[in-house]
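Enquirer: model this:
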Amino acid sequence: MGKIFLPKTAKLIISMITSDRYLFKLYEDVLIKRFGEVDIESNVQSFNFTDYYGEEFGKNLMQKLFSFCTLIRQDELAEIKIITNSIENNIENENIKNNMAYNKRKINLDPGYITLNKYILASTKNGPSRIYLNQE
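Expert: Predicted structure coming up:
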């Protein structure tokens, strides 16, 4: 029988999806204030794998991934997802507020983590690779 143990810390990553390239930097600044410095960021890439966000965000979606210097406990992921959902909908940065038409969110933020053994991305959408994270 295996022993129960606390897992090692993990590398926090956050995926951003939007149709407005300008928002990547604005939201990066908000996330840095909350989670600390970014150590690695991906190039902007086309996100055309699904039409899920099309009605909300428009066409020509782009994705960018950010990795943060500070390591997290793996069990913090549910709390971090709640925080990123709040950031999507309740922007404190005036530059972002001024660019939000009709108070609709303009970006999707999905946090996750990387360890030596796995890549986990938190999402509120149901699916075969989704796991319950102890929050309603």
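Enquirer: C-alpha only now, for contacts and for neighbours.
Expert: Noted.
Enquirer: Run through who's touching stretch 123-136.
Expert: Identification of contacts with stretch 123-136 by CA atoms under 8 Å, 6 or more residues apart in numbering yields 77-78, 81, 110-111, 122.
Enquirer: do that again at 7 Å, thanks
Expert: Counting by CA atoms under 7 Å, 6 or more residues apart in numbering, the neighbours of stretch 123-136 from elsewhere in the structure are 78, 110.
Enquirer: Chain neighbours aside, what residue packs nearest to the residue nearest the centre of the chain?
Expert: For the chain, residue 110 is the residue whose C-alpha lies nearest the centre (CA atoms, centre = their mean; 2.6 Å). In this structure, residue 110 finds its nearest non-sequential neighbour in residue 15, 5.1 Å apart by CA to CA, 6 or more residues apart in numbering.
Enquirer: Please generate a structure for the following sequence too, so the two can be compared:
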Amino acid sequence: MSTPTIPDPGQLIISVLSSQWDAFWPDLLHELEEAYGPADTVTELFAFDQTAYYDAELGTPITRRLVGFTGLRPLDELADIKQFTNSLEVRQSAEGNRLFNLDPGFITLQSLVLATGKNFSHRIYLKAGIWADLTLIWQKKQWVDFPWTFPDYAGEEMKSRLTKLRQSYRNKLSKPQT
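Expert: From the prediction side, this is the model:
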């Protein structure tokens, strides 16, 4: 018999995609910090050009930044976090088009799991229409992707940023939480 144990909390990250940063940034960062505490990582903008999936809605050129938060959070909050980020997207949309796309997820020592509202064969249902997507795993000191990993997350540019966030997370785990 397995004995259930509560896992370590995770490093919440939120990927932000947009082509219209001046319309909402840094106000969006402040809203996210009100909800999840101070950000300790806000990456510089970098290109999102691996797919044209969001071009019609978000405009072009789309760029991305990652936001990581100081405090660690229980992993079972992921669905609630996705519902909140969805509400931010809707609240700041115009004529059915979003200004930005928000993708929250958790980094742990073992993996990166993103939240999504879309089901697929490899996704696990959480609650309230939200699934967990096992996007990357950490193995042999590097991120390993899967056949279903989004191309932007499979690239080295993203993986190098995620490695820095994972190291920050690892450092936080070794310090007592206050």
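Enquirer: hmm, back to that, translate the residue nearest to the centre of structure 1 into the numbering of structure 2.
Expert: Alignment note (TM-score structural alignment): residue 110 of structure 1 maps to residue 103 of structure 2.
Enquirer: Which residue range of structure 1 does the longest helix that structure 2 contains align onto?
Expert: Once structure 2 is assigned using DSSP state H, the helix that runs over the most residues is helix 156-174. Taking TM-score structural alignment as the measure, structure 1 aligns no residues with helix 156-174 of structure 2.
Enquirer: hmm, back to that, secondary structure class of the residue nearest to residue 110 of structure 1, three-state.
Expert: Assigned with DSSP: H, G, I helix; E, B strand; the rest coil, residue 15 of structure 1 falls in the strand class.
Enquirer: neighbours around residue 8 of structure 1, how many?
Expert: Applying other CA atoms under 10 Å, we find 11 other residues in the vicinity of residue 8 of structure 1.
Enquirer: Helices along structure 1, start to end?
Expert: For structure 1, the helices defined by DSSP H cover 22-35, 54-57, 77-89, 94-98.
Enquirer: most packed of the ones you listed?
Expert: Among the helices of structure 1, helix 77-89 has the highest mean neighbour count (mean count of other CA atoms under 10 Å), at a mean of 17.
Enquirer: thinking again about what came up before, would you list the helices of structure 1 in TSV and tack on distance to residue 11 of structure 1?
Expert: Listed next are these as TSV, based on distance: least, CA to CA, whole Å:
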stretch	distance to residue 11 of structure 1
helix 22-35	11
helix 54-57	28
helix 77-89	11
helix 94-98	27
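Enquirer: Tell me which of those sits nearest to residue 67 of structure 1.
Expert: Residue 67 of structure 1 lies closest to helix 22-35 among those, at 10.1 Å (CA to CA).
Enquirer: how far does that closest one sit from the chain's center?
Expert: Taking CA atoms, centre = their mean, to the nearest Å, one finds the center of helix 22-35 of structure 1 at 11 Å from the center of the full chain.
Enquirer: from memory residue 38 of structure 1 sits against residue 67, does it?
Expert: Yes. Residue 38 of structure 1 is within contact range of residue 67, at 5.6 Å (criterion: CA atoms under 7 Å).
Enquirer: So between the two, which is more surrounded?
Expert: residue 67 (21 against 17).
Enquirer: quick one, what contacts the more buried one?
Expert: Neighbour list for residue 67 of structure 1: 12-14, 38-41 [criterion: CA under 7 Å, 6+ apart].
Enquirer: Between these, identify the one with the most neighbours.
Expert: For these, neighbours were counted using other CA under 10 Å, and residue 12 has the most, 26 neighbours in all.
Enquirer: That one against residue 73, yeah?
Expert: No. Checked against CA under 7 Å, the pair residue 12 of structure 1 and residue 73 is beyond contact range at 9.2 Å.
Enquirer: what's the matching residue for residue 5 of structure 2 over in structure 1?
Expert: Alignment note: residue 5 of structure 2 maps to residue 5 in structure 1; criterion TM-score structural alignment.
Enquirer: Its match: neighbour count?
Expert: Each residue near residue 5 of structure 1 was counted by other CA under 10 Å, and the total is 6.
Enquirer: Kindly report the same for the one 5 residues further on.
Expert: Counted by other CA under 10 Å, the residues lying close to residue 10 of structure 1 total 20.
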